[in-house]
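Visitor: Build the 3D model from these lines:
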Amino acid sequence: MGVRRAAKGVGDFLVEMLGEAVAEVILNLLACALLGCLVLVVYLSWSLSPRFTIAGAGLLGLLLANGAWQSFRTSARGRRRRGLAALTAGCFTATATTALFLLLYSTGCDCL
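Guide: Now for the predicted structure:
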């Protein structure tokens, strides 16, 4: 009985280790693809119009700054975010999550 239990434990460990390795490869590929798409968008927008690219980056910076301010400020009790405040806070959260994902997984990307 001890040999079967040990064999089952080793088999479970190997399956879990293989699953984690496959998930790591998929996440690295996804991060490389996302990073490549972001670079492509910046390249294409710069080649079309550098002025609009800088203006768009400035507007995006303002949107993210307002979203960060809305996310981290203390609001009055019982008041919810509405309209633009909710939109900018959501955009900030999505951008921060994407940046964290790229920081964790695209550092091992050899596509650069």
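
Visitor: drop to CA atoms for contacts and neighbour counts, all remaining ones
Guide: Will do.

Visitor: Show the residue spans covered by the strands in this structure.
Guide: Ranges of strands within the chain: none, based on DSSP state E.

Visitor: most centrally placed residue in it?
Guide: What sits nearest the mean C-alpha location of the chain, by Cα atoms, centre = their mean, is Thr98, with 1.8 Å.

Visitor: one more to line up against the first:
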Amino acid sequence: MADKATTQKRAQRIRRQIKKVAGDRPRLSVHRTSKNIYAQVIDDAKGHTLAAASTLEKDFKAGKKTGADSAAAAAIGKLVAERAVKAGVKEVVFDRGAYIYHGRVKALAEAAREGGLSF
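Guide: Take a look at the predicted model:
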């Protein structure tokens, strides 16, 4: 199990690489815990969050049993993509943080692509 410092280093290394290739595109940042998953579309140039979604939202909690599975991650991916397109964002760079592209993170990314975001 990686300690906190190692995890933070990995996340910073990935963000540094993303910022090199991003250009003027915002980033789709993913954070997951054992019980929930969160996604934000962030404009780093202005320091603003353009769209966000998580499994903690009231309307999401009413319909789903848990926020800790791939189905919940896919629903959040589709929801954040819908909100980003509504805000005028079509292209993003995917920031997986320190997480590997597998399971819930992959489900969220694929659902965001289906929802209209390209990355």
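
Visitor: Mind checking the TM-score on these two?
Guide: With the length set by TM-score structural alignment, normalised by the length of the first structure, the two chains reach a TM-score of 0.33; 61 aligned residues with a Cα RMSD of 4.9 Å.

Visitor: Leu60 of the first structure: neighbour count?
Guide: 15 (other Cα atoms under 10 Å).

Visitor: what's near enough to touch it?
Guide: Going by Cα atoms under 8 Å, 6 or more residues apart in numbering, Leu60 of the first structure touches no other residue.

Visitor: and if you look at Ile18 of the second structure?
Guide: By Cα under 8 Å, 6+ apart, the neighbours of Ile18 of the second structure are 93-95.

Visitor: how far away is Lys9 of the second structure from Arg16 of the second structure?
Guide: 10 Å (Cα to Cα, to the nearest Å).

Visitor: need the helices for the second structure, in chain order.
Guide: Applying DSSP state H to the second structure gives helices spanning 4-22, 58-63, 70-86, 104-114.

Visitor: related to what we said a few turns ago, so which of the contacts of Ile18 of the second structure is the most crowded?
Guide: Top of those by neighbour count (other Cα under 10 Å): Asp95, with 23 neighbours.

Visitor: Hmm, that residue is touching Gln12, no?
Guide: No: counting by Cα atoms under 8 Å, Asp95 of the second structure sits too far from Gln12 to count as a contact (10.4 Å).

Visitor: that older thread, identify whichever of the helices of the second structure lies nearest to His48 of the second structure.
Guide: Closest approach to His48 of the second structure among these is made by helix 70-86 (12.7 Å; Cα to Cα).

Visitor: tell me the angle of the closest one relative to helix 104-114?
Guide: With axes from the mean of the first three to the mean of the last three Cα atoms, to 10 degrees defining the directions, helix 70-86 of the second structure sits at 40 degrees from helix 104-114.

Visitor: helices and strands around helix 70-86 of the second structure, which ones?
Guide: Packing partners of helix 70-86 of the second structure (3 or more Cα pairs under 8 Å, 6 or more residues apart in numbering; DSSP states H and E): strand 37-43, strand 48-54, helix 104-114.
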